[in-house]
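**Q** From the sequence below, what's the structure:
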Amino acid sequence: MKILIAPDSFKGSVTAIEAALSIEKGIINAFPHAETKLIPMADGGEGTMENLITSTAGHKVAVTVTGPLGKPIEAFFGVLGDNETCIIEMASASGLDLISFSERNPLTATTFGTGELIKRALDDGYRKFVLAIGGSATNDGGVGMLQALGIQILDKSGNDIGFGGGALSQIHEVRMDHFDKRIYESHFLIASDVENPLVGDNGASHVFGPQKGATDEMVQILDQNLTHWANVVEQVTGIRLHDMPGAGAAGGIGGAFQAFFPSTMKRGIDVVIQYSKLVDHLEDVDLVITGEGQVDFQTAFGKTPMGVAQTANKLNIPTIIIAGSVGKGIQTLYQFGVIAVFSIINRPLRLEDAMQETKKLLEQTAEQVCRTYFFNRQGEKRNED
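**A** From the prediction side, this is the model:
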């Protein structure tokens, strides 16, 4: 019996590796001699860098950068096991989790620190990049990042505009003379599960602005400012970001990469599957167990459990999902190799208590899942005999 365990993190409670270890405990409780393999996963958001470093035996580099509020913070970029590929997780330098709830304000939050991470990696000689752009606190269209890399974004007086999405209305001129030439010697693989355009009702400001602290009034301002920025970008580059798929990712930084960088955008989970060599690890596996904090109809749009199940299904390996909570629309997942979805909640619990008990609940659920699954398989074999 060989089981591959490939969960994402359960956000706010356990990391992907902690979730995998808890699931493994439950499996061993049920079947002490089971062979398990742990491959922590992510989909381009927080945890992507850590997972790729772990799965490729890479390492992290600490860098002091400008945080989303404009203050110095310690961030990290990763170097994969090939010692050639640099993984940058935007959340490390410009992430929402770096800001307290009361301080969230996309009018002022900046991506400058993400640009500083890229610059430091270029200084260290890296030219092959994976950029995980989930979990941002920003809505500045990537302008801060571009400023950190030498692009001058000026107001009518010829001065650099300030930080944040609120300053984009001041943009009058973009000067490319001092843009870091090493960018053109590099390639950037953008890991994102977001296909939203830059502006409009489905754009960065309307869809993601509220979770970053934007009020209804701020959303309107941010969308107008991003529209102005997109108009300027089109004049400078000839590239129209307004309705381009993926341009709205991470407050518009997806659009900045598409317009100014030699880049390719790919579904985040597919990037992690590629670099973790998930397909190789599936050899001779009987069952895959994956999961994350919330599973519902949105899971089918490129979230970790979906990507893992699709990969396993190509090899005719069944997948079971274990989730913190299970919402509507999970039936869609069954056509992609998922045979069942289980919630870890086994009694009435407050959210705070459930998050504190996540490890134990994962262990208990994994044990019961495996007992049920393999008992049924043995029953099928007896009937065949």
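**Q** going forward, measure contacts between C-alpha atoms and count neighbours the same way
**A** Will do.
**Q** The nearest residue in space to residue 343 that is not next to it in sequence sits in which helix or strand?
**A** Using CA to CA, 6 or more residues apart in numbering and skipping the chain neighbours, the partner closest in space to residue 343 is residue 323 (4.9 Å). Assigned by DSSP states H and E, residue 323 belongs to strand 319-326.
**Q** after that strand comes which helix or strand?
**A** Immediately after strand 319-326, counting by DSSP H and E, sits strand 338-343.
**Q** in that following strand, what counts as buried?
**A** 338, 340-343 (16 or more other CA atoms under 10 Å).
**Q** cool, stretch 168-187 as well?
**A** So for stretch 168-187, counting by 16+ other CA under 10 Å, buried means 168-174, 179-180, 183, 187.
**Q** Find the centremost residue of this protein, please.
**A** residue 45 (1.7 Å; CA atoms, centre = their mean).
**Q** Double-check that it belongs to a helix.
**A** No - read with DSSP: H, G, I helix; E, B strand; the rest coil, residue 45 is coil and lies in no helix.
**Q** Now it. Nearest residue, chain neighbours left out?
**A** residue 134 (3.8 Å).
**Q** So that neighbour versus residue 244, what's the distance?
**A** 18 Å (CA to CA, to the nearest Å).
**Q** want to put them side by side, so please do this one too:
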Amino acid sequence: MRIVIAPDSFKGSLTAAEVCAAVEAGVKRAAPNAATVAVPMADGGEGTLDCFLRGAGWREVRMTAADPLGRPVAARYALSADGRSAVVELASASGLPLLAPGELDPLRADTYGTGELIADAVRRGARDVLVCIGGSAGNDGGTGLLRALGVRFTDASGADLPPGGAALARLAAIDDSGLAEEVRAARFRVACDVTNPLVGPRGAAAVFGPQKGATPAQAAELDAALTRFADVLAERTGRRVHDLPGAGAAGGTCGGLVGVLDAEPARGAELVADLMGLPAALDGADLVITGEGRLDGQSAGGKVVSSVAGLAARHGVPVVALAGSVAGPLDELRALGLTAAFSLADGPRTLAELTEGAGALLTALAEEVVRLRLA
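**A** Next up, the predicted model:
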């Protein structure tokens, strides 16, 4: 038996590589002679940078950047061996985990630090920049990032707006004359892990704002501000990002990058799958085990499980997903190729228990899956 293990990380618990190791241990319990191939995955959010750094030809660059509230934080990105390509992970400088629970400020948090990482990479010669977004602390439409690159966002009096998404309600003009020529010459791609539009009931503020501490009233305020941002973008550039699939990712950062820099949205999980050699690994496989922290209806919108299931289906290989929690319906995932899904919970457990014991629970569950497959 040949089993491919291709999971995402379990946020707050295990990295994708650690998930692979736990699952592999369970596989070997059930089938000691099985051949296993570990392919740690990510979807464009946290962990994507590590996937690239595990690949050949990439090196890590460390620097100090601004965190979501403007304080200095140690951050990093990846450069290719020839220095022409860069991978920047938004979560490194602008991620929600950088803030303590009492520090959450969805109206003011911004992405300036991510722009500093991009600016450094471009100064070093990168002309193909992949921005991996996901896990952001704010809802600023990527305006902080763009400010770090030289773009100005001003009110009716010509004054620069303060950081954060809420200030965009007063946006009157966008001035990109300060963009360096090397930035203009660069190709930007955005690795998205969701398909949500920028604004509306499925937009950045309405769906993801509460995760960043936004009250219902604040989410509505941010949605109106991002709508104003999109309106001005359309007037300034002719690019309409209001309802662009994926534009709402990372607090609207994808929408801002597309609107101002003409960036190309891309499915993060598919990019990582190609980089890590997953298509080749599936040749001759008997089973694929994938997974993520929570499996639900949103998982079909570009998350790791959906991408792995679709790829495996094209190779005719059954796919089983293991997750901390499984919440249906999973009809879209099954249509993509998912065979079955199982939760780690082996009885009544708290979230803390599941998080702390995820490794052992994954091993036990993987063993049972393989025993069933053998039967």
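**Q** I'd say the residue nearest to residue 343 of structure 1 and residue 340 touch.
**A** No - Residue 323 of structure 1 is beyond contact range of residue 340, at 10.9 Å (criterion: CA atoms under 8 Å).
**Q** what's the burial count for residue 148 of structure 2?
**A** Burial of residue 148 of structure 2 is recorded as 19 neighbouring residues (other CA atoms under 10 Å).
**Q** With adjacent residues omitted, what lies nearest to residue 193 of structure 1?
**A** Of all residues not flanking residue 193 of structure 1 in the chain, residue 267 sits nearest, at 5.0 Å (CA to CA, 6+ apart).
**Q** Go ahead and confirm the one you found touches residue 191.
**A** Yes - using CA under 8 Å, residue 267 of structure 1 is in contact with residue 191, at 5.7 Å.
**Q** higher neighbour count, those two?
**A** Per other CA under 10 Å, whichever of residue 267 of structure 1 and residue 191 has more neighbours is residue 191, with 26 against 21.
**Q** contacting residues for the more buried one?
**A** Neighbour list for residue 191 of structure 1: 43-44, 130-133, 265-269, 271 [criterion: CA atoms under 8 Å, 6 or more residues apart in numbering].
**Q** Then residue 23 of structure 1?
**A** Contacts for residue 23 of structure 1 (CA under 8 Å, 6+ apart) come out as 5, 362-363, 365-367.
**Q** For stretch 303-311 of structure 2, which outside residues touch it?
**A** Here stretch 303-311 of structure 2 has contacts from 6-8, 41-43, 193-194, 269-270, 273, 279, 290-292, 299-300, 319, 321, 333, 336-338, using CA under 8 Å, 6+ apart.
**Q** Helix, strand or coil: sort out residue 78 of structure 2 for me.
**A** strand.
**Q** quick one: which helix or strand includes the nearest residue to residue 236 of structure 1 once chain neighbours are set aside?
**A** In space, and not counting its chain neighbours, residue 236 of structure 1 is closest to residue 174: 7.4 Å by CA to CA, 6+ apart. Element membership for residue 174 of structure 1 (DSSP H and E) is strand 173-175.
**Q** ranges for the strands of the stretch 1-150 of structure 2?
**A** 2-5, 35-38, 58-66, 72-80, 85-89, 128-132 (DSSP state E, counting those that start in this stretch).
**Q** Residue 58 of structure 2 and residue 84 touch, don't they?
**A** No - using CA under 8 Å, residue 58 of structure 2 is not in contact with residue 84, being 10.9 Å away.
**Q** buried stuff in the longest helix anywhere in structure 2?
**A** Criterion DSSP state H: the longest helix present in structure 2 is helix 216-237. Within helix 216-237 of structure 2, the residues scored as buried using 16+ other CA under 10 Å are 218-234.
**Q** gap between the helix or strand just after it and the chain center?
**A** Once helix 216-237 of structure 2 ends, the next helix or strand along the chain (criterion: DSSP H and E) is helix 249-261. Remark: helix 249-261 of structure 2 is offset 13 Å from the chain centroid, using CA atoms, centre = their mean, to the nearest Å.
**Q** how about the helix or strand just after helix 249-261 of structure 2: buried residues?
**A** For helix 249-261 of structure 2, the succeeding helix or strand toward the C-terminus, using DSSP H and E, is strand 264-267. Buried residues in strand 264-267 of structure 2, counted by 16+ other CA under 10 Å: 265-267.
**Q** got it, and stretch 2-21 of structure 2?
**A** For stretch 2-21 of structure 2, using 16+ other CA under 10 Å, the buried residues are 2-10, 13-21.
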